[in-house]
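A.B. asks: Sequence isn't available, so here's the structure alone:
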C-alpha cells in the first residue's frame, strides 16, 4: 500500500482518472511510457524494502532492550 501514496503514483493515477474515468471495463491503461511505469514500480519496491528493513531493525532493537 505504500506505493499508492507515492507522489509519482498519485500523479499517474490522476492522469488515468482524467483519461478514462473511474469506471472502466477491462484492463487499465496508463498514460505513460512503459519505461516510466517500470521506474515508478522500481522506486516503490525500493521504498517498500527500506520500510520493511526499518521495521525489522526496530523489532530486533526492542527485543534487546526488553531483555
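C.D. replies: Yes, it's here. Owing to the predicted nature of the structure, the values given are computational and were not obtained by experimental measurement.
A.B. asks: From now on I want contacts and neighbour counts done on CA atoms only, so please keep to that.
C.D. replies: OK.
A.B. asks: Look up the closest residue to residue 19, ignoring the ones flanking it.
C.D. replies: residue 31 (7.8 Å; CA to CA, 6 or more residues apart in numbering).
A.B. asks: next, the one to line up against it:
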C-alpha cells in the first residue's frame, strides 16, 4: 500500500518551489503500513482526511493533498506521537523526512 501526501514542494534547482497553490512535502509509506493504519484511525487525522476530500475531492492525480500547512501537519504528528507513545506518528514523520 502506498500513500502519498503533499507537504513539501519538490526541489527545483536546489531550491524549493513555494506558491499559494503549491503543496508544501510528499509522504510515502511502502510495504509496512502498520504505523499508517494507526495514524489513519486517529480522529484528528481522519478529520484532516475528510477536509482533504471536501476541498480537493477523491480524484487527485499523483497523490493526496492535505489542506494544512507543514507546521500544522508536524504539530498533528507530534500530538499523535505523544498520545500513542510515538509508534504511529514516528513512522509517518520518518516517511516525510
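C.D. replies: Cool, the structure landed. These numbers were taken from a predicted model, which means no experiment stands behind them.
A.B. asks: Distance-wise, check the residue nearest to residue 19 of structure 1 relative to residue 18 of structure 1.
C.D. replies: Separation of residue 31 of structure 1 from residue 18 of structure 1 (CA to CA, to the nearest Å) stands at 10 Å.
A.B. asks: quick revisit: tell me who's in contact with the aligned partner of the residue nearest to residue 19 of structure 1 in structure 2.
C.D. replies: For residue 31 of structure 1, the aligned position in structure 2 is occupied by residue 67, per TM-score structural alignment. Taking CA atoms under 8 Å, 6 or more residues apart in numbering, we find residue 67 of structure 2 in contact with 48, 51, 52, 55.
A.B. asks: and stretch 37-45 of structure 1, how far out from the chain's middle?
C.D. replies: The gap between the average C-alpha position of stretch 37-45 of structure 1 and the chain average comes to 7 Å, counting by CA atoms, centre = their mean, to the nearest Å.
A.B. asks: buried sites along the helix or strand where residue 39 of structure 1 lies?
C.D. replies: Mapping residue 39 of structure 1 onto the secondary structure by DSSP states H and E places it in helix 34-66. Along helix 34-66 of structure 1, these residues count as buried under the neighbour rule (16 or more other CA atoms under 10 Å): 37, 40, 44.
A.B. asks: swap in stretch 49-62 of structure 2?
C.D. replies: For stretch 49-62 of structure 2, the neighbour count (16+ other CA under 10 Å) marks 49, 52, 53 as buried.
A.B. asks: which outside residues touch that stretch?
C.D. replies: Identification of contacts with stretch 49-62 of structure 2 by CA under 8 Å, 6+ apart yields 4, 64, 65, 66, 67.
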